[in-house]
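A.B. asks: Here is a sequence with its predicted model. Questions after.
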Amino acid sequence: MKLIDNIQDWICSLALSLAIALFINIFLVQHMVVEGHSMDPTLHDHQHLIISKFSHSIKKMPDYGDIVTIDSRVSRERSLKDDLSEPITNLVNQQQYVFVKRVIGKPGDVLEFKDSQVYRNGTKLDESYILETMRVMVDQKITVPADSIFVMGDNRNNSMDSRMIGAVPLNHVLGVMVAKI
């Protein structure tokens, strides 16, 4: 009988520990590994990051310059089911649709791409963090929609970002980087 009680205690302890770990991973903080070179020179391929998920949990708008993780599938709706299942599937294989990018624009901002520079609301951005001068094929002007952000990689010439996928809805912003490991 004592052995059965001990086994039950262990199972309860393990189940509680797993539930706490999942809660932390879903709603508070998450480990992530950078894949690719779109954020060079700021972040490097295979670099480990700590992501705060708290801002996603409370739907807080990130600040300009924040490095965020996003769900790049912007044309589909996200649900609580996505938030609950991703930490488990990420244990097996990091999702290819989760990107790491920098916040360039917020709702209502007018972004212009001209002369190899980015202008926000008529002011040229000071972007000392970018890898090289951005190649701009055609001058462009974009207004960031409500409840969305515009993100770009620091390696502008080799980044799949809002210039290609479009503005990122706020509920597709999965978290904000708080530390590099």
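C.D. replies: Arrived safely. Residues are numbered from 1 along each chain as shown.
A.B. asks: okay, CA-based contacts and neighbour counts for the rest of this
C.D. replies: Will do.
A.B. asks: Kindly check the end-to-end length of stretch 66-81 for me.
C.D. replies: The first and final residues of stretch 66-81 sit 26 Å from each other (C-alpha to C-alpha, to the nearest Å).
A.B. asks: before we move on, what about stretch 26-39?
C.D. replies: Using C-alpha to C-alpha, the end-to-end distance of stretch 26-39 comes to 24 Å.
A.B. asks: And the residue most central in space within the chain, how far from V100?
C.D. replies: The chain has T69 as the residue nearest its centroid, 0.7 Å off, counting by C-alpha atoms, centre = their mean. Distance from T69 to V100, counting by C-alpha to C-alpha: 4 Å.
A.B. asks: shared neighbours of the two, anything?
C.D. replies: Here T69 and V100 have no joint contacts, going by C-alpha atoms under 8 Å, 6 or more residues apart in numbering.
A.B. asks: Heading C-terminal from the helix or strand the residue nearest to the centre of the chain falls within, find the next helix or strand.
C.D. replies: Per DSSP states H and E, T69 falls inside strand 67-71. Per DSSP H and E, the first helix or strand lying C-terminal to strand 67-71 is helix 80-92.
A.B. asks: continuing past that next one, what's the next helix or strand?
C.D. replies: strand 98-105.
A.B. asks: can you confirm D9 is in a strand?
C.D. replies: No. Judged by DSSP: H, G, I helix; E, B strand; the rest coil, D9 forms no part of a strand; its state is helix.
A.B. asks: What is the burial count for it?
C.D. replies: D9: 12 surrounding residues under other C-alpha atoms under 10 Å.
A.B. asks: ditto for P62
C.D. replies: Neighbours around P62, by other C-alpha under 10 Å: 20.
A.B. asks: how far away is it from R102?
C.D. replies: 10 Å.
A.B. asks: what is in contact with these two at once?
C.D. replies: By C-alpha under 8 Å, 6+ apart, the residues touching both P62 and R102 are V68.
A.B. asks: Put this next to the first one:
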Amino acid sequence: MENKKKSKKKNEIWEWTKALLIAVVLAVVIRSFLFEPVVVNGQSMMPTLHNQDRLILNKISKPKRFDIIVFHATKTDNYVKRVIGLPGDRIEYKNDTLYINGKAYKEPYLAPYKKMYKEQYGNNTLLTENFKLKDVIGRDTVPKGTVFVLGDNRRNSRDSRMIGVVPMDKIIGKANVLFWPLSDFKFIK
């Protein structure tokens, strides 16, 4: 009878050990290949994202135009920026209007800052200074295998205008969910 109890106890410990091992392996796989939490560091994505916001990254979908991504900018720093240009795109800013391949695009996420700058500094103040892609990266089009990114806080953002295009293999993932602070919880479009 005592052997039966010992055997049952060993079996129970083994079952718990297996369950914990499976849970750890699943957590590692999910975090490594599917989703990852990140913290926004700085003001470069305001008003869309704020310093210390917490995001969930989707690591499996390819970035599309206007997605918010996180990428390895340096060996120690990751940046959060918005994809503006895809491979082959021609990018230009004229009078606070984005042109991609000659077509004007609205950027509704910039409206609060555009309004604020015009109120503070007058109607001739630009949130995004005029530029052509060739002037900032030395090429007419976004190179293959890279994206051109900008921060939403255009006057306070270290982005592709300074650091150049971002290689696809440096992209960690695309921001899908803002989960902290809870009062700002939202799915990011």
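C.D. replies: Arrived safely. Please read these numbers as outputs of a predicted model, since none were measured by experiment.
A.B. asks: TM-score for this pair?
C.D. replies: Here the TM-score for the pair of chains, by TM-score structural alignment, normalised by the length of structure 1, is 0.74; 154 aligned residues with a C-alpha RMSD of 2.2 Å.
A.B. asks: returning to that earlier point: contacting residues around the strand holding T69 of structure 1?
C.D. replies: 51, 62, 97-103, 168, 172-177.
A.B. asks: Out of these, name the two that are farthest from one another.
C.D. replies: P62 and Y97 (19.6 Å; C-alpha to C-alpha).
A.B. asks: Leaving out sequence neighbours, find the closest residue to D115 of structure 1.
C.D. replies: Using C-alpha to C-alpha, 6 or more residues apart in numbering and skipping the chain neighbours, the partner closest in space to D115 of structure 1 is V136 (7.2 Å).
A.B. asks: How far does stretch 7-26 of structure 1 sit from its chain's centre?
C.D. replies: Remark: stretch 7-26 of structure 1 is offset 27 Å from the chain centroid, using C-alpha atoms, centre = their mean, to the nearest Å.
A.B. asks: Flag every buried residue along that stretch.
C.D. replies: Buried residues in stretch 7-26 of structure 1, counting neighbours by 16 or more other C-alpha atoms under 10 Å, are found at L22, N25, I26.
A.B. asks: Check stretch 127-138 of structure 2 too.
C.D. replies: L127, T128, K132, L133, I137.
A.B. asks: nearest to E92 of structure 2, of these?
C.D. replies: When the buried residues of stretch 127-138 of structure 2 are ranked by distance to E92 of structure 2 (C-alpha to C-alpha), K132 comes first, at 4.4 Å.
A.B. asks: any idea how far the equivalent of that closest one over in structure 1 lies from S162 of structure 1?
C.D. replies: If you follow K132 of structure 2 across to structure 1 using TM-score structural alignment, you land on Q140. According to C-alpha to C-alpha, Q140 of structure 1 stands 13 Å off from S162 of structure 1.
A.B. asks: Tell me the spacing between I56 of structure 2 and N101 of structure 2.
C.D. replies: 31 Å.
A.B. asks: that older thread, OK, contacts around the residue nearest to D115 of structure 1?
C.D. replies: Neighbour list for V136 of structure 1: F113, K114, D115, S116 [criterion: C-alpha under 8 Å, 6+ apart].
A.B. asks: Ok, T48 of structure 2 next?
C.D. replies: Residues near T48 of structure 2 by C-alpha under 8 Å, 6+ apart: Y109, D152.
A.B. asks: quick revisit: spatially, which two of the buried residues of stretch 127-138 of structure 2 are the most separated?
C.D. replies: Taking C-alpha to C-alpha as the measure, the buried residues of stretch 127-138 of structure 2 span a maximum distance of 20.0 Å, between L127 and I137.
A.B. asks: Show me where structure 1 has its helices.
C.D. replies: Assigned by DSSP state H, the helices in structure 1 fall at 2-27, 54-57, 80-92, 162-165.
A.B. asks: Just the buried residues of stretch 110-127 of structure 1, please?
C.D. replies: Here stretch 110-127 of structure 1 shows V110, L111, E112, F113, K114, Q117, V118, Y119, R120 as buried, counting by 16+ other C-alpha under 10 Å.
A.B. asks: Out of the contacts of V136 of structure 1, which is nearest to H44 of structure 1?
C.D. replies: Nearest member of these to H44 of structure 1, counting by C-alpha to C-alpha, is S116, at 23.4 Å.
A.B. asks: what's the spacing between the closest one and I149 of structure 1?
C.D. replies: Separation of S116 of structure 1 from I149 of structure 1 (C-alpha to C-alpha): 21 Å.
A.B. asks: What is the burial count for N6 of structure 1?
C.D. replies: 11.
A.B. asks: which residues touch F179 of structure 2?
C.D. replies: Residues in contact with F179 of structure 2 (C-alpha under 8 Å, 6+ apart) are D53, R54, L55, I56, F185, K186.
A.B. asks: For it, give its distance to L110 of structure 2.
C.D. replies: Taken as C-alpha to C-alpha, the span from F179 of structure 2 to L110 of structure 2 is 22 Å.
A.B. asks: and whichever strand in structure 2 runs longest, which residues are buried?
C.D. replies: Longest strand in structure 2 by number of residues (criterion: DSSP state E): strand 171-180. Buried positions in strand 171-180 of structure 2, judged by neighbour count with 16+ other C-alpha under 10 Å: I171, I172, G173, K174, A175, N176, V177, L178, F179.
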